[in-house]
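Enquirer: 3D, please:
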Amino acid sequence: MGLPGAGKGTQAEKIVNEFDLVHISTGDMFRAAISQETELGKMAKSYLDQGKLVPDEVTNGLVKERLGQSDVKSKGFLLDGYPRTLAQGEALDQTVKDLKTQIDQVVNIEVDPEDLVQRLSGRFICRKCGATYHRIYNPPKVEGICDVCGSREFYQRDDDKPEVVRNRLAVNIQDNTPLIAYYQEQGKLAKIDGNKSIDEVFAEIEKILKKFDSFKEL
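Expert: As a prediction, this is how the structure comes out:
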C-alpha cells in the first residue's frame, strides 16, 4: 500500500524477484481476464469501455479467480493495487478464508503528500518533439531549452498539474485511511518510510518479510 508516487510498483518488483512470489496487480489482472474473455473479464471490459470504474464485486471476483490459480497456490502472492478500500479489504479477507490461505503482511510505504505533489507534478514535455523532463529528477541540461531539439516551448499535461495531483492524493487518502486502520487493528500493518532511497526502502521491507518462516532461508 501507499499513495500514488510512493514507489509501490518499484518495491513490488523487487519483492517478487527476491522472494519468488506471484505478482498480482489489478491492471495486469484486468488485462488478462479481458484477453481470455472470461465472464468477469467481459464484465470489467464493459465498464472500462464506458470510462467507468469497475464495481467492487467485479474486481473482488477477479481477485478470487486469480488467487485460486495453481501458480499462486504453489508460490504465494503479492497484491499490488488491491485492496484500495475498506470494502475491498473485507472482501479479500473472506476470499483468502474461502481459499484456505491468508494475508501475512501489509506493507504501507509512507511519504508526505506534499513531497508526492513535487514528485508527481514535476513532469513537463517539449511541445515540439515530445521529450519528457522532470523539474527535480530529469531537468534539461540548459534550463528552458530542450536537449533533443532546442525548442523553448514546453507544456504540462492536465494530469500532472499540482491541483489535479493534490485532488488525486486526497481521494486516495480518503479511501486508504480506513483500510490502514483495519490492518493495523489486525496487527498486520508495517509502516515503511518511503522518503529513503529505493534500496533503503527495500532493505526495510526485506527485513520485515524475512521474519516469516517461509522466507527465512531465502
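Enquirer: Going by C-alpha atoms from here, please, whenever you check contacts or count neighbours.
Expert: Will do.
Enquirer: For Gly122, see how far away the spatially most central residue of the chain is.
Expert: The chain has Gly81 as the residue nearest its centroid, 4.2 Å off, counting by C-alpha atoms, centre = their mean. Distance, Gly81 to Gly122, by C-alpha to C-alpha, to the nearest Å: 23 Å.
Enquirer: one more to put side by side:
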Amino acid sequence: MLNIVLFGPPGAGKGTQSEKLIEQYQLKHLSTGDIFRANIKGETELGLLAKSYIDKGDLVPDEVTINMLKSELEKAPDAKGFIFDGFPRTTPQAEALDQLLESRGTQISIMLALEVEENELKARLLERGKTSGRSDDTDPAIIQARIDNYNRETAPVKDFYAAQNKLQVIDGIGSIEEITQRLFATIDAL
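Expert: Predicted structure coming up:
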C-alpha cells in the first residue's frame, strides 16, 4: 500500500500535484479540509463536534480529526493507498497518524515535501486569489501570516518523517509537468 504525505507551505502546489499523484497511482485523496466540510454538512456526530470548535475560532482537536480520518479509511478498505493532504500539521498529529495506520497494518510510505521560496509562494497565492474566490489568497498580510504559521507550527513535521527516513524534499519550482515528473521519479524509486 502506498501512503503519501504531500507536504509544503501554502502555494507550494499541493492541490495541483495531488491530482496528478492520485491519477498516476490510483490513490484515495484524504484532505482534512474536505473531510471536515463533508462531516459538518452531513451533520455527523464528529462533524457537529468539529463545528463547535470551528465556530469558536478554535482548532479542531487532534482526536476529532484522527477519528474522522479513521472513518474515511474504513470507507475504502480496497484502496491501493492514500494521499494525505493538509494533515499532519503537527508532530503529535504525525504520531497519531502513525498509530492509526499501524492499527490497520500499514504505514506512511513517504513524505513528499514541496520546497518553494517565500517570494514565489506569495506571488502564486496572489495570482490564485484572482481566480480562486479565496479571500485568504488576496491579502498579502494574511498570506504572510499563513506562511509564518506554516514555518512555526507545521514545518517541524518534516523532522518527524526525516527521523524515519521517509522525507523526500522536492524542488517545487518549474512547470507543473516538471514538478510532477520529479514526484513520479521519487515515488517510482521507492
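Enquirer: so who does the residue nearest to the centre of the first structure touch?
Expert: 1, 25-26 (C-alpha atoms under 8 Å, 6 or more residues apart in numbering).
Enquirer: nearest to Thr59 of the first structure, of these?
Expert: Closest approach between those and Thr59 of the first structure, by C-alpha to C-alpha: Thr26, at 8.1 Å.
Enquirer: from memory the closest one sits against Asp80, does it?
Expert: Yes: at 6.9 Å, Thr26 of the first structure counts as touching Asp80 under the criterion of C-alpha atoms under 8 Å.
Enquirer: Compare those two (neighbour count), which wins?
Expert: Neighbour count, other C-alpha atoms under 10 Å: between Thr26 of the first structure and Asp80, Asp80 has more, with 20 against 17.
Enquirer: Give me the nearest residue to the aligned partner of the more buried one in the second structure, chain neighbours excluded.
Expert: Using TM-score structural alignment, the partner of Asp80 of the first structure in the second structure is Asp85. Excluding its sequence neighbours, the residue lying closest to Asp85 of the second structure (C-alpha to C-alpha, 6 or more residues apart in numbering) is Ser31, at 4.7 Å.
Enquirer: and that neighbour, how many neighbours?
Expert: Neighbours of Ser31 of the second structure under the rule other C-alpha under 10 Å: 16.
Enquirer: likewise Met111 of the second structure?
Expert: 25.
Enquirer: Which residue in the first structure aligns with it?
Expert: By TM-score structural alignment, Met111 of the second structure lines up with Val106 in the first structure.
Enquirer: What distance do you get for the closest residue to that match other than its chain neighbours to Leu179 of the first structure?
Expert: Nearest residue to Val106 of the first structure, sequence neighbours excluded (C-alpha to C-alpha, 6+ apart): Leu189, at 4.9 Å. Separation of Leu189 of the first structure from Leu179 of the first structure (C-alpha to C-alpha): 10 Å.
Enquirer: Tell me the first helix or strand C-terminal of the biggest helix by length in the second structure.
Expert: Ranked by residue count under DSSP state H, the longest helix found in the second structure is helix 118-132. Using DSSP states H and E, the helix or strand that follows helix 118-132 of the second structure in sequence is helix 140-149.
Enquirer: packing partners for that next one?
Expert: For helix 140-149 of the second structure, the elements it packs on are helix 118-132, judged by 3 or more C-alpha pairs under 8 Å, 6 or more residues apart in numbering; DSSP states H and E.
Enquirer: got the buried residues for the helix it packs on?
Expert: Using 16 or more other C-alpha atoms under 10 Å as the burial criterion, the residues of helix 118-132 of the second structure that qualify are 118, 121-122, 124-126, 129.
Enquirer: Can you give the distance of that helix from its chain's centre?
Expert: Put simply, helix 118-132 of the second structure sits 18 Å off its chain's centre (C-alpha atoms, centre = their mean, to the nearest Å).
Enquirer: Report the inter-axis angle for it versus helix 140-149.
Expert: Per axes from the mean of the first three to the mean of the last three C-alpha atoms, to 10 degrees, the angle that helix 118-132 of the second structure makes with helix 140-149 is 130 degrees.
Enquirer: Point out the other helices and strands that helix 118-132 of the second structure packs with.
Expert: Judged by 3+ C-alpha pairs under 8 Å, 6+ apart, helix 118-132 of the second structure is in contact with helix 140-149.
Enquirer: Go through stretch 173-190 of the second structure and flag the buried ones.
Expert: For stretch 173-190 of the second structure, a neighbour-count test (16+ other C-alpha under 10 Å) marks 173, 179-180, 183, 187 as buried.
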